[in-house]
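Below is the sequence, then the predicted model.
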Amino acid sequence: MYDAWFSRPVPVSTGLSGDIRNLLSADQALDLLIHHWRDPGSQAHRSALRACRQAVSGGVSADVAREIFVEAARAARILIE
């Protein structure tokens, strides 16, 4: 298993208070997708789950997973831009 570090952090707003987290890896993004996602089950969510799992297992690069995760976070309106 790999941490699959991103080349740049992904800032997202989490929780009820909107705390900002800077996700540094596909592993951290995967944790958010599984345990704390606002819009689970959407197509973007499923794509990000798949990409982050593949990055953690070494199947795709971390930055490919990062881009897919960013799109899912944007769709869920949690991406800080």
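Yep, that arrived.

Every contact and neighbour count from this point should use C-alpha atoms.
Fine.

Contacts only, for the residue nearest in space to the middle of the chain.
Centroid-nearest residue in the chain, with Cα atoms, centre = their mean: Ala29, separated by 3.4 Å. Contacts here follow Cα atoms under 8 Å, 6 or more residues apart in numbering; on that basis Ala29 touches 23, 52, 69.

Which is the succeeding secondary structure element to the helix or strand where the second one lies?
Counting by DSSP states H and E, the element that carries Cys52 is helix 43-56. As assigned by DSSP H and E, the chain's next helix or strand after helix 43-56 is helix 62-75.

Tell me what angle the helix holding Cys52 forms with helix 62-75.
Counting by axes from the mean of the first three to the mean of the last three Cα atoms, to 10 degrees, helix 43-56 points 160 degrees away from the direction of helix 62-75.

another one to put next to it:
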Amino acid sequence: MRTGHFRKPIVIQPGRIDRDRVVVSVSDAAEVLLRDWPKPTSERRLAAIRACLAVMRGEKPPRVARQAFIVAAKDARILLGDQI
């Protein structure tokens, strides 16, 4: 299983306004998508989950999951930053 770290972390705010979360790897992204996502299922969230699975299987590089996660986070309006 490949969990790949992202070159740059992604900062999101999935819940309370004072609780930012820094996502640094594909496994972090998958955990947020599966456990802490604030909105019901959307196509972008499902695409991000599929991208994380593809990386974990070794089929894609981590940047694919990172980009899909950013798109889903923007869609859910929880993205605070993706270039720390």
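Received the coordinates, thanks. Note that the coordinates shown come from a computational prediction; the quantities given were computed from them, not determined experimentally.

re earlier: confirm that the residue nearest to the centre of structure 1 sits in a strand.
No: assigned with DSSP: H, G, I helix; E, B strand; the rest coil, Ala29 of structure 1 falls outside any strand and is helix.

how near is it to Cys52 of structure 1?
7 Å (Cα to Cα, to the nearest Å).

anything in contact with each of the two?
Listed contacts common to Ala29 of structure 1 and Cys52 are Phe69; contacts here mean Cα under 8 Å, 6+ apart.

Quick one: neighbours of the closest residue to Val64 of structure 2 other than its chain neighbours, just the number.
Closest residue in space to Val64 of structure 2, ignoring its immediate chain neighbours: Ala51 at 6.5 Å, by Cα to Cα, 6 or more residues apart in numbering. Ala51 of structure 2: 25 surrounding residues under other Cα atoms under 10 Å.

correct me, but Ala51 of structure 2 touches Ala68?
Yes: using Cα atoms under 8 Å, Ala51 of structure 2 makes contact with Ala68 at a distance of 6.7 Å.

re the thing from before, okay if I get the contacts of Ala29 of structure 1 as JSON lines plus neighbour count and distance to Trp5 of structure 1?
Shown next, in JSON lines, are the contacts of Ala29 of structure 1 (neighbours: other Cα atoms under 10 Å; distance: Cα to Cα, whole Å):
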{"residue": "Leu23", "neighbour count": "19", "distance to Trp5 of structure 1": "9"}
{"residue": "Cys52", "neighbour count": "32", "distance to Trp5 of structure 1": "11"}
{"residue": "Phe69", "neighbour count": "27", "distance to Trp5 of structure 1": "13"}
